[in-house]
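A.B. asks: with the input below, show me the fold.
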Amino acid sequence: MEQLKRMALFATVVEKGSMVAAAEALGMTASAVSQQIRKLEDSTRVSLLHRTTRRLTLTEAGAQLYQSCRQIVQLAEQAEQRLAELRDAPVGELRIAAPVGFSGHLLTNALAPLLQAHPQLSLRLFFQDEQIDLIEQRIDLAIRVGSLEDSSLVARYIGDWPMLLCAAPAYLAHCGAIEGPQRLSGLDWLSLGHERAGQLTLHGPGGAVQRLRVEGRVVCNNILSVRQFTLAGMGVSLQPEPEVRELLARGELLNLLPDWQPDPIGLHLVTPRRDAQPAKVRYAIDALRRALLAG
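C.D. replies: Model prediction:
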């Protein structure tokens, strides 16, 4: 590394035409510059400069070395410029991981304007409900829901999404009206996760709390599959309200027991580290925070 610094200093001496001018440009003393040039000559065991009282001239070896040194300086300047671009403007490939339920309009609405505004930015999306290794897959940013395990990752809590008890009209026509939480245990449950049985907590009028143990007839590790079984009239499921809002508006799904609310799910934006985030990640965090909170 010291040798690279000496080569850059040597290129500056050549371009400025003297040790004194190079020293002024570099904020050094002329003697310190001369000392570094001498160390470069000692290490290469060739003379690089002819020194006279009036001027410096390059030896043949010095002329050849200068061309290589100048290329090194130019590459360093280009690298610094690229780093500045990454820091100040969204460029390069942005890699985002998210649960499969986000593969619809939510991410499109958030990220399409970002891509349109910054032509040098590209996007790669990874959709899966199982958590992906951010480091191994070089993920810049991940959307995660629910409680998070302790880890070295940095999680930014951005808010909660309400969860709804949902069923298709065809299922209610089969099982009859559901007038209170006590009916829920006997229904066909369509569950997201790996365990067939689980506990459902509902918050009702006047601060009432109802806890039920429910057992899934269909258990999936994919929320879209759970939703499709629900639409097919196979049972009841918990669904994030922003993801099913249009289905509710069209009457394809119904919100059961609107006075009894399941626990919401927390939304987090997760990155491998907090400091020195490139611009593409900072811009994406802002865009996703606005879009996801708006639902």
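
A.B. asks: drop to CA atoms for contacts and neighbour counts, all remaining ones
C.D. replies: Noted.

A.B. asks: helix, strand, or coil at the most far-flung residue of the chain relative to its centre?
C.D. replies: Distance to the chain centre peaks in the chain at Thr53, reaching 59.4 Å (criterion: Cα atoms, centre = their mean). Under DSSP: H, G, I helix; E, B strand; the rest coil, Thr53 falls in the coil class.

A.B. asks: Leu238 belongs to a helix, doesn't it?
C.D. replies: No. Applying three-state DSSP, one finds Leu238 to be strand, outside a helix.

A.B. asks: my read: it touches Leu164, true?
C.D. replies: Yes. If you go by Cα atoms under 8 Å, Leu238 and Leu164 touch, sitting 5.5 Å apart.

A.B. asks: to check against the first, give me the structure of this:
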Amino acid sequence: MDDLKRLALFAEVVRSGSFSAAARRLGVSTSAVSQQLRALEQAHGVTLLHRTTRKLALTDAGARFAAHCQRMVEAAELARAQLALAREAPEGELRVSAPVGFARHLAPALAPLLAAHAALQLRLQVDDAMIDLVDARIDLALRAGRLPDSGWAARRLCDFQSLICAAPAYLAAAGVPHTPADLPAHQWVGAPRDGRTLALSLAGPGGAQSEQTVPVRVTSNNQLSLHQMAASGLGLTLAVRADVEEDLQAGRLVPVLPQWQPPALPVWAVTPQRDGQPAKVRHAIEAIAAHLRGLPGVRDAGAPAPPSTPLSAA
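C.D. replies: Below you'll find the predicted structure:
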């Protein structure tokens, strides 16, 4: 590494035309420049410069060597410029991971960004399983819910409103629940973490709270499949409003106990590191956050999460 520094110093001496001019540009003393050049010549056993009291003159070997040193310096400057560009302009391949149910929001969120930056490419990995960001070379992962402990950085983008809903045909056959106490008697479609029961925490009118444990008849690890099965009349389901808004508007699903609200679902942008984010990641996070805030039933979450925020796959 010291040798590379001496090569860069030699290139600057040749460009500046003197030790003193090179020393001023580099912010070091003239004697330090002279000592480093002497060390470079001694290390390689070649005289690079003829020194006189009036000027410097390159030897033949020095002239050939200087050309290579100059190209090395130019390559380093180009590399620094590329880093600066990465900080300012979105470019290169952006690798994004998202759960299956969430991926539908990414196309409208990122389409304007991709249209505005022709040098930006997108690789989207859709998977409901938690993946290792470093092993999979993921730049940005979208996650929802409570996140397990991790060394990754998490920024809370927004909160999704949740609701209980069902197909009209199911409610016509099984009856409409009127209180939270009616919920355990119904069939449920869901993704319980353990066994085949789902714990519900509901906030009602006047600050009332209700805790219910309901049996899950139909399970899946895929939220999109759960919504489809609920719309087919297989039972009640706990859903994110933004994900089922089209079904609600079309009448395929209807809210159940709308005055009783499940907890909001936080949405996170997860990255392998917090500092030094390239422009492609910063711009993508802002584009996704802005799009999500425009969806129905979404509340802005405000400030980023602290580094110790525990990281769950949606």
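
A.B. asks: one step back: counterpart of the residue farthest from the centre of the first structure in the second structure?
C.D. replies: Alignment note: Thr53 of the first structure maps to Thr53 in the second structure; criterion TM-score structural alignment.

A.B. asks: right, and the helix or strand after the longest helix along the second structure?
C.D. replies: Counting residues, the longest helix found in the second structure (DSSP state H) is helix 60-88. Heading C-terminal from helix 60-88 of the second structure, the first helix or strand you meet, by DSSP states H and E, is strand 92-98.

A.B. asks: next SSE after that next one?
C.D. replies: Counting by DSSP H and E, what follows strand 92-98 of the second structure is helix 106-116.

A.B. asks: show me what that next one is packed up against.
C.D. replies: The contact analysis (3 or more Cα pairs under 8 Å, 6 or more residues apart in numbering; DSSP states H and E) places helix 106-116 of the second structure against helix 279-293.

A.B. asks: for the helix it packs on, give me the average deviation versus the first structure.
C.D. replies: Here the mean offset of helix 279-293 of the second structure against the first structure after fitting is 1.5 Å, by mean Cα distance after the TM-score superposition for the first structure.

A.B. asks: residues of that helix that come out buried?
C.D. replies: 279-289, 292-293 (16 or more other Cα atoms under 10 Å).

A.B. asks: tell me which residues are up against it.
C.D. replies: For helix 279-293 of the second structure, contacts defined as Cα atoms under 8 Å, 6 or more residues apart in numbering pick out 86-92, 94, 105-106, 108-110, 113, 120, 139-140, 157-158, 269, 298-300.

A.B. asks: same thing with stretch 165-180 of the first structure?
C.D. replies: For stretch 165-180 of the first structure, the external contacting residues (Cα under 8 Å, 6+ apart) are 184, 230-239, 251-257, 262.

A.B. asks: can you tell me which of those are buried?
C.D. replies: Buried, going by 16+ other Cα under 10 Å: 184, 230-239, 252-257, 262, out of those.

A.B. asks: which of those fall within helices?
C.D. replies: Per DSSP H, those map to helices at Thr230, Leu231.

A.B. asks: returning to that earlier point: now the longest helix of the second structure and helix 279-293, what's the angle there?
C.D. replies: Put simply, helix 60-88 of the second structure runs at 0 degrees to helix 279-293, going by axes from the mean of the first three to the mean of the last three Cα atoms, to 10 degrees.

A.B. asks: for helix 60-88 of the second structure, packing partners?
C.D. replies: Using 3+ Cα pairs under 8 Å, 6+ apart: helix 60-88 of the second structure touches helix 2-16, helix 279-293.

A.B. asks: picking up where we left off before, how close does the match of Thr53 of the first structure get to Ser18 of the second structure?
C.D. replies: Going from Thr53 of the second structure to Ser18 of the second structure by Cα to Cα, to the nearest Å gives 11 Å.

A.B. asks: who's in contact with Asn222 of the second structure?
C.D. replies: Val100, Gly101, Asp128.

A.B. asks: I'd say the first one and Asn221 touch.
C.D. replies: It stands for Val100 of the second structure. No. Judged on Cα under 8 Å, Val100 of the second structure makes no contact with Asn221 at a distance of 9.8 Å.

A.B. asks: shared neighbours, those two?
C.D. replies: Common neighbours of Val100 of the second structure and Asn221 (Cα under 8 Å, 6+ apart) are Asp128.

A.B. asks: SS state for Val270 of the second structure?
C.D. replies: Applying three-state DSSP: Val270 of the second structure is strand.

A.B. asks: residues near the nearest residue to it once chain neighbours are set aside, how many?
C.D. replies: Residue nearest to Val270 of the second structure in three dimensions, not counting chain neighbours: Ala154, with 4.5 Å by Cα to Cα, 6 or more residues apart in numbering. Using other Cα atoms under 10 Å, Ala154 of the second structure has 28 other residues around it.

A.B. asks: packing partners for whichever helix or strand Ala154 of the second structure is part of?
C.D. replies: Under the criterion of DSSP H and E, Ala154 of the second structure resides in strand 153-160. Strand 153-160 of the second structure sits against strand 265-271, helix 279-293, strand 298-300, with contacts defined as 3+ Cα pairs under 8 Å, 6+ apart.

A.B. asks: need those in JSON lines (columns: distance to Lys5 of the second structure).
C.D. replies: Rendered in JSON lines, the data for those read as follows (distance: least, Cα to Cα, whole Å):
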{"stretch": "strand 265-271", "distance to Lys5 of the second structure": "34"}
{"stretch": "helix 279-293", "distance to Lys5 of the second structure": "30"}
{"stretch": "strand 298-300", "distance to Lys5 of the second structure": "50"}
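
A.B. asks: quick one, which of these is nearest to Val244 of the second structure?
C.D. replies: Across these, Val244 of the second structure has its closest neighbour in strand 298-300 (12.7 Å, Cα to Cα).

A.B. asks: so the closest one corresponds to what in the first structure?
C.D. replies: Going by TM-score structural alignment, strand 298-300 of the second structure sits over no part of the first structure.

A.B. asks: outside of that strand, which residues touch it?
C.D. replies: Residues outside strand 298-300 of the second structure that contact it (Cα under 8 Å, 6+ apart): Leu157, Cys158, Asp159, Phe160, Gln161, Ala242, Leu292, Arg293.

A.B. asks: quick check: Asp150 of the first structure is in a strand.
C.D. replies: No. The assignment for Asp150 of the first structure by three-state DSSP gives coil, which leaves it out of any strand.

A.B. asks: how about it, what's its partner in the second structure?
C.D. replies: Match for Asp150 of the first structure (TM-score structural alignment): Asp149.
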